[in-house]
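> give me coordinates for this.
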Amino acid sequence: MKRADKDMKLSARTITRRGLIVGGLQLGVLGALAVRMRELQVKEAEQYKFLAEENRINIRLLPPARGLIYDRDGVLLAGNAPNYRVVIVREDAGDVDAVLRTLTDIVPLPEEDLARARREMGRRSPFVPVTISDRLTWEQFSEISINAPALPGIVTEVGLSRYYPLDQDFAHSIGYVGPVSDFDLERLNDDDPLLQIPRFQIGKTGVEAKFEQALRGSAGSSQIEVNAAGRVMRELRRDEGQPGANLQLTLDHALQNYTEARLAGESAAVVVMDIEDGDIRAIASAPSFDPNKFVRGISSADYRALLEDEYRPLADKTVQGTYPPGSTFKMLTALAALEAGVIDPGERVWCPGHYKLGTRRFHCWKRGGHGWMNLVDSLRESCDVYYYDISQKVGVDKIAEMARRFGLGTRFDVPMSAVAEGLMPNRAWKAANRGEAWQVGDTLNASIGQGFVLASPLQLAVMTARLATGREIMPRLIRAVNDRPVARPDPAPLGIRRAHLEVIQRALYEVTNLRSGTAYGSRIAESTYRLAGKTGTSQVRNITVEERARGVFRNEDLPWNRRDHALFVGYAPFDAPRYAVSVVVEHGGGGSKAAAPIARDVLLQALYGGLPPLSAYPAHQRNMIDERQRALELRPRQEPEQGRSRA
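Below you'll find the model as predicted:
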């Protein structure tokens, strides 16, 4: 009995110790949990609150409004229009195919849109919204919105899409936007998250591309509250971001429209510059195209038609196209010889119709020759032999140097696509690029703007403005950014002797105002607006000895793509120069016939600020001019947007 009591007391002590140990362990665990709970609820409360918010709040990027583009008077050239679209978030949709089937039962959508959306979803993260279809009608947009509860992961959105109200008039200068592509992402090397938004529009060509960063703006954000099923409940916060900058161009929409209309049916380019400040008033390449088709997504048939058109509507001939300037170059050869002191303006050269160099003959355009020619005569009647002769005295290097002073061989900094440098060759250029020595015949060809010499219509307009003023006029296309005028430095003198420049100017006046001048038929009759200019014709094929022997084919008798290019450069008024113009008509034949009339009409439009009176034209041409002007498909002058400033 005593043994049993003793055992019981020992057992009780053992149990008590174990209980204390277990209790201590429990208290330790509870203490640790309390400490951890305190850390979670106090120290780390903000972090877990944020994580909880992440589970019920979606943050979405908001594309900013793209900056607007205006003409010099505040007329809208590139704007934004509402775009109704439907997007899908794969993570919220679940069975994507089932959701898309339900969607198309509600609103039929193009199969190509659905296929493109599936490809996009395969390339992007599941939480990134993918556009299924855009440019929905209001009825389609409403139907989808009403049926939203049956469409998990489907979201309707109202965005902005670019549109060009004056369509073809500014297709080459302003360019167009389009959906960002993988190629664009590689090319731009830009980490802006906006570029990850499916079908986000960026500038592809022209001003739209060159000012992409400024026009794009910066992204906004939207915090959306969703329920457990992922359905959007409400918008908690919205930051619209920063809209893109507005641009004001130097272009005049009415003059641009007239120029495009005047070039109808031609493959041609025209550039009109304000001589005072270098502002480009019109820069037209024909034929043009509708940039709105590229914004919406051009069809294969339409794009193929543009590519296969032999007039090359997609090419911007004003800055991308380079052409032998032909006789419009002769003023620079003459100035080089005058400045070098190797000729006198009154010195005469005999033109028998050709210039003999060894056993080879370099022909003048006038087969029978011009007879005795001095400098003014040679420009007025465009004698080639005169320039063959003086080029041997001055040499190609000084001719090239003079040409560069007047803008040839220069890539001007204008915000347009693929601006060409052109080519003003010299001895060093041929050795470096052809591995050959310069030949005397090369100098003869260069002296009349043939051979290796190439210039764009923009360069020829700059050359003409500098000839009219003797100053280093620079072309300008952007007038203001967000209503802040772009600075324009005063042009420096070219350093050409005034007497030499006046000789050239007098000759250009006689080209259009004397009966023997090559552009007399395109003169301006109004005495206060007299035109000075120079015609040019540049060959695109070699004329063989056999062809000369039997008589050179007329341009009209040749296939279109073998005819000569027609050129004209000029400025007006002669006494107080205001505007310079250059015209190139591809395969137009002679400059006096095809290019000079266009230049005269466009300059008169600029000078009068609209259609000029018939009294500005020679009397015998007025009926013909009246009929032609009436036949032009002109757009009515647009009114500037209310409140727009004119920088």
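
> C-alpha from now on. contacts and neighbour counts both.
Noted.

> surely L195 meets D182?
No - using C-alpha atoms under 8 Å, L195 is not in contact with D182; the gap is 9.9 Å.

> more crowded one of those two?
Neighbours per residue (other C-alpha atoms under 10 Å) separate L195 from D182, with L195 holding more: 20 against 10.

> and that one, helix, strand or coil?
helix (DSSP: H, G, I helix; E, B strand; the rest coil).

> the strands in the stretch 1-150 of the chain, which residues?
Assigned by DSSP state E, counting those that start in this stretch, the stretch 1-150 of the chain shows strands spanning 57-62, 69-70, 76-88, 130-133.

> out of those, nearest to G409?
Nearest to G409 among the strands of the stretch 1-150 of the chain is strand 69-70; the distance by C-alpha to C-alpha comes to 30.1 Å.

> so what touches the host helix or strand of I598?
Element membership of I598, judged by DSSP states H and E, is helix 596-608. Helix 596-608 has contacts (C-alpha atoms under 8 Å, 6 or more residues apart in numbering) with 255, 258-259, 262-263, 270, 272, 519, 522-524, 529, 531, 535, 567-572, 579-583, 611-612, 616.

> equivalent analysis for stretch 485-493, please.
With C-alpha under 8 Å, 6+ apart, stretch 485-493 has contacts from D277, G470, R471, E472, I473, M474, I478, R479, A480, A647.

> contact partners for the third one?
Residues near R471 by C-alpha under 8 Å, 6+ apart: P491, A492, P493, L494.

> apply 10 Å and report the result again.
I275, E276, R405, F406, A465, D490, P491, A492, P493, L494, G495, I496 (C-alpha atoms under 10 Å, 6 or more residues apart in numbering).

> show me the residues you listed that map onto helices.
Counting by DSSP state H, the part of these found in helices is R405, A465.

> please report which of the contacts of R471 has the highest neighbour count.
A465 (33 neighbours).

> thought that residue was touching E276?
Yes - counting by C-alpha atoms under 10 Å, E276 is a contact partner of A465 at 8.7 Å.

> between the two, which contacts overlap?
R471, I473, P577, R578, Y579, A580.

> chain center to stretch 618-631: distance?
Here stretch 618-631 shows a centroid-to-chain-centroid distance of 34 Å under the convention C-alpha atoms, centre = their mean, to the nearest Å.

> please apply the same query to stretch 128-139.
With C-alpha atoms, centre = their mean, you get 29 Å for stretch 128-139.

> for the comparison step, fold the sequence that follows:
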Amino acid sequence: MRRPPKDTLESNRIVTRRALVMGAAQLGLMGALGLRMQSMQIEHADEFRLLAEENRINVRLLPPDRGLIFDINGVPLAVNEQNYRIVMVREDAGDIEEVLGRLTKLVDLPDEVVARAIEEINRRSPFVPVTIVDRVSWEDIAKVTVNAPALPGIIADVGLSRHYPQGADTAHVVGYVGPVSDYDLSRIDDQDPLLQIPKFQIGKTGVENKLEQTLRGSAGTRRIEVNALGRVMRELDRIEGQSGADVQLTLDMKLQSYVEARLEGESAAAVVMDLENGDLRAIGSAPTFDPNLFVRGISVADWRGLNEDIYRPLSAKSVQGTYPPGSTFKMITALAALEAGVLTPEETIYCRGFTEVSGTRFHCWRSSGHGNVNLHESLKQSCDCYYYELGLRTGIENIAAMARKMGLGLRHDIPMSAVASGLAPDRVWKREVRGEEWRIGDTVNASIGQGYVLASPLQLAVMTARLATGRSITPRLVHSINGIEQPSGAGESMDVNENFLRRIRQSMFDVNNHSRGTAYGSRIVVDEARMAGKTGTSQVRRITPEERARGVTSNSDLPWERRDHALWVNFAPFDNPRYAVAVIVEHGGGGSTAAAPIGRDITLQALYDGEPPLSAYPSNVRGRIAEQQERIRNRVVAGQTTNTRA
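Got it, this is the predicted structure:
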């Protein structure tokens, strides 16, 4: 059916009107879009350009300042210094080899440095900054900064690096830091994200290692906006980390430097202990090394030189080294015998130069013997046969128990690397460790500090401190942490007869101050500083019957490594003890000639808090001492102790 013409005309008018409305709406929409595009392209161009360039927010860790280390007087032992470095973030860099190639045109980088950097970058998470090179000059930093747009992912950074201003003098005590290694990560259960930062420095040895958690601090964070090229556009916010705690040690740097200088030329160790509180005023080990070499990255040649040196400069002999204590152990055997009731101080024992036990001869150091000797004379003249007899009477169990009571055979808790336990052997130990039964000859050897008995210089200092005071003094190396003083090591009175201790002390006094004492030549002649001590000489080789028959070879005629160890312990002043000292000179020969003079000099330095007057020395050695003082004075003042390797 056909529509009427009138209806068709009306329908066309309606369509035309709708088309016009829709067209107008479309034009309006297009106009609005055009205005919006104009606004985006012109008025907000910078803002949207950043968005178009794929800006993103990065969160980066801020390593905290490592805590500082000081001596008892506030002298800095470990500090932080500024260090300019160049780092790369892989996810911002794109083609890392191309970017590093551009970098090498600006900064002189050896091929091996670039190769190591690429290996490290590929091993790490893409967002972790990897140090390409550190300790660069300000000029190099400026070049990198100016050329930043052409170096995506490269950041010129400034951080802190560890420095040891006292150098070799504190190397074995303070230790050193170094970059976190895969080995470090495998052996420590520490989830701190700081450890994932390549070349982040942690303590490797000494106090730096043992107090790592205390010194490290906690990380801060930095939120930054970067563009697709890795260029930092702005810092959004920053939360600073918490610095590590400052640590004050008990060391007296002036005395520590003197000890290291006095040990120069020897393979030796010495410990000085304050008898009031157990504070360790000096812990010396020779030869030593410069710890700053390890912070900067030690060369292969330097490492080989240190590692292959027969005098073992990397070893802290004062706490790690254990040695047969020799005759310095005789006070332990004497006290054990007195406490067990098998000896009276005045009882004499005859020495004919040897003691025969089960068909074996055990010789005294004096082949002709000492004749009849009591406790006092046995210590003064260091008669071996007297102590052989005491050992047989007393038994190894009583001797070992007394040794432990006096601080031997125990690991003392100080924050240094590989602190040794030493050994106070008994029947149970030999059965469990060596699978053998204890023999009577073992007791004879142990009675004079030979055989299985082992002690470190630190333990011998503790033993001497307990003999001098009658208290269970323990060594303390950390005086305070962030100003909070740590527990004292003064100790309580021990369950040892004071009468017997007085007898031992008086005998030790005559070792040093009687003309027939073994250390008379190393005495102190001023009354207010007189000391009491004991020499020790421990064998490191077996003397055969054939050698004894033809005459024992003197130490001076033997190769260095076959000579006896020389030992010395003392406390001073005798009437009011303030310090205990222990000295070991590896393969030094006799304790009276090699170790006692060092102990005497260190003791005087501690008592006078500096260089003592020549009048404190015997008149016959004052000329030599004056020359020695001058040599050490110049070295210590200049801060150039040469007692180093590498």
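
> related to what we said a few turns ago, list residues touching both of L195 and D182 of the first structure?
By C-alpha under 10 Å, 6+ apart, the residues touching both L195 of the first structure and D182 are L188.

> gap between the two ends of stretch 420-440 of the second structure?
27 Å (C-alpha to C-alpha, to the nearest Å).

> contact partners for V86 of the first structure?
103, 129-136, 140-141, 144-145, 154-158.

> which of those fall in helices?
L103, Q140, F141, I144, S145.

> just curious, which of those is nearest to R36 of the first structure?
For these, the nearest to R36 of the first structure is S145 (46.7 Å; C-alpha to C-alpha).

> residues near that closest one, how many?
16.

> ok, A455 of the second structure - contacts?
319-326, 329, 407-410, 420-424, 449.

> can you tell me how far the closest residue to A431 of the first structure other than its chain neighbours is from L357 of the first structure?
Take A431 of the first structure and drop its neighbours on the chain: the residue closest to it by C-alpha to C-alpha, 6 or more residues apart in numbering is A437, 5.7 Å away. With distances taken as C-alpha to C-alpha, A437 of the first structure is found 17 Å from L357 of the first structure.

> repeat for L611 of the first structure
50 Å.

> so those two - more neighbours on which side?
It is L611, of L611 of the first structure and L357, that has more neighbours when counted by other C-alpha under 10 Å, with 15 against 12.

> residue contacts, R367 of the first structure?
C351, P352, G353, H354, R548.

> and the strands in the stretch 351-500 of the first structure, which stretches?
354-357, 360-363, 371-373, 478-481, 484-485.

> generate JSON lines for these, with distance to V503 of the first structure as supplementary columns.
Listed next are the strands of the stretch 351-500 of the first structure as JSON lines, based on distance: least, C-alpha to C-alpha, whole Å:
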{"stretch": "strand 354-357", "distance to V503 of the first structure": "25"}
{"stretch": "strand 360-363", "distance to V503 of the first structure": "26"}
{"stretch": "strand 371-373", "distance to V503 of the first structure": "14"}
{"stretch": "strand 478-481", "distance to V503 of the first structure": "34"}
{"stretch": "strand 484-485", "distance to V503 of the first structure": "37"}
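
> looking at these, which is buried most?
strand 478-481 (a mean of 20; mean count of other C-alpha atoms under 10 Å).

> so what does it touch, helix or strand wise?
Judged by 3 or more C-alpha pairs under 10 Å, 6 or more residues apart in numbering; DSSP states H and E, strand 478-481 of the first structure is in contact with strand 69-70, strand 247-249.

> the last one vs the second structure, mean deviation?
It refers to strand 247-249 of the first structure. Superposed on the second structure, strand 247-249 of the first structure shows a mean distance of 0.1 Å to its aligned residues (mean C-alpha distance after the TM-score superposition for the first structure).

> that strand aligns to what range in the second structure?
Against the second structure, the aligned range for strand 247-249 of the first structure is residues 247-249 (TM-score structural alignment).

> run the chain-centre distance for that stretch.
13 Å.

> contacts for that stretch next, please.
Contacts for stretch 247-249 of the second structure (C-alpha under 10 Å, 6+ apart): 67-78, 173-174, 207, 211, 214-215, 279-281, 476-486.

> picking that back up, nearest to E310 of the first structure, of the contacts of stretch 485-493 of the first structure?
I478 (31.6 Å).

> and the gap between the spatially closest residue to the closest one that is not a sequence neighbour and A418 of the first structure?
Nearest residue to I478 of the first structure in three dimensions, chain neighbours excluded: L249, at 4.5 Å (C-alpha to C-alpha, 6+ apart). Here L249 of the first structure is placed at a distance of 19 Å from A418 of the first structure (C-alpha to C-alpha).

> of these two, which one has the most company?
L249 (26 against 14).

> number of nearby residues for the nearest residue to N209 of the second structure once chain neighbours are set aside?
The shortest distance from N209 of the second structure to any non-neighbouring residue, by C-alpha to C-alpha, 6+ apart, is to G203 (3.9 Å). Residues within reach of G203 of the second structure, counting by other C-alpha under 10 Å, total 21.

> check P82 of the first structure too.
12.

> stretch 543-552 of the first structure spans what distance, first to last residue?
8 Å.

> one more: stretch 550-570 of the second structure?
36 Å.

> likewise for stretch 236-252 of the first structure?
Start-to-end, stretch 236-252 of the first structure (C-alpha to C-alpha) is 46 Å.

> and what of stretch 341-351 of the second structure?
End residues of stretch 341-351 of the second structure are separated by 21 Å (C-alpha to C-alpha).

> tell me how far it is from the chain's mean position?
The answer for stretch 341-351 of the second structure is 45 Å, by C-alpha atoms, centre = their mean.

> repeat for stretch 81-90 of the second structure
Using C-alpha atoms, centre = their mean, the offset of stretch 81-90 of the second structure from its chain centre is 27 Å.

> kindly report the same for stretch 49-60 of the second structure.
45 Å.

> if I pick V349 of the first structure, what's in contact with it?
H370, G371, W372, M373, N374, L375, S378, V385, Y386, Y387, D389, I390.

> the helix or strand encompassing L332 of the first structure aligns to what range in the second structure?
Using DSSP H and E, L332 of the first structure maps to helix 330-340. Taken onto the second structure by TM-score structural alignment, helix 330-340 of the first structure occupies residues 330-340 there.

> go through that stretch and flag the buried ones.
Neighbour counts using 16 or more other C-alpha atoms under 10 Å place K330, M331, I332, T333, A334, L335, A336, A337, L338, E339 of stretch 330-340 of the second structure among the buried residues.
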